[in-house]
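In: how would this look folded up:
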Amino acid sequence: MWPIVWTAMRTYAPYITFPVALVVGAVGYNLEWLIRGTPPPAPEEKGILEQREDRKLEELSGRDLTQVTSLKERLEFTPRAVLNRNRPEKS
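Out: Below is the predicted model of the structure:
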């Protein structure tokens, strides 16, 4: 008798658990909505690109843009190419 009961439970389990889960989820959703109430409207936030542009403008505002490092000074800090084939050696 028990094998027949277990087989029936295993066979019809999705048909029983889905409606139960649906009811529990709907009740939980509505209960949470009643407890929290309607959320206040969120202030409009700036997009990622706008935030990046603002941050870059703030960084540039305190700097003197006429003082630029020369390319010769920049070459000193670049990593050396593999086997030094792409850059001539300094004499």
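
In: rest of the way, CA atoms for contacts and neighbours
Out: Will do.

In: show me the helices in the chain, by range?
Out: 2-36, 48-61, 71-75 (DSSP state H).

In: these into TSV, with extra columns for distance to residue 42 and mean neighbour count?
Out: Output for the helices of the chain, formatted as TSV (distance: least, Cα to Cα, whole Å; neighbours: other Cα atoms under 10 Å):
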stretch	distance to residue 42	mean neighbour count
helix 2-36	15	11
helix 48-61	17	11
helix 71-75	46	9
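
In: for comparison, sequence B:
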Amino acid sequence: MWPIIMQFLRSNAPYITLPVAAIVGVIGYNLESLLSDRYTPYNKPVQDQRLERLTDEEVLKDPTNVQKLKYKENVLGKNVSPSLQKN
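Out: As a prediction, this is how the structure comes out:
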């Protein structure tokens, strides 16, 4: 009996696997729509982002507008153990 069933499945594999794959795909698609969040955050249009970037570059081209390269806080004091902190 098993050889007959296996021969039938082997000869008709495309006709059997296509509906099974379609059913699995539909179930997966619906599960994904139920479980996942489809919210896409708002981004500015690419043209606006490019325009802002170009205006920033124009500000950088001005040689009179230079900020000093200077640390604004102590870099070595970021991860200090509690026994070494100043009170």
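
In: map residue 42 of structure 2 across to structure 1 for me.
Out: Using TM-score structural alignment, the equivalent of residue 42 of structure 2 in structure 1 is residue 44.

In: superpose on structure 2 and give me the mean offset of stretch 4-19 of structure 1.
Out: Here the mean offset of stretch 4-19 of structure 1 against structure 2 after fitting is 2.6 Å, by mean Cα distance after the TM-score superposition for structure 1.

In: any idea how far the most centrally placed residue in structure 1 is from residue 24 of structure 1?
Out: Geometric centre of structure 1, nearest residue: residue 48, 11.6 Å, by Cα atoms, centre = their mean. Distance check for residue 48 of structure 1 against residue 24 of structure 1: by Cα to Cα, to the nearest Å, it reads 38 Å.
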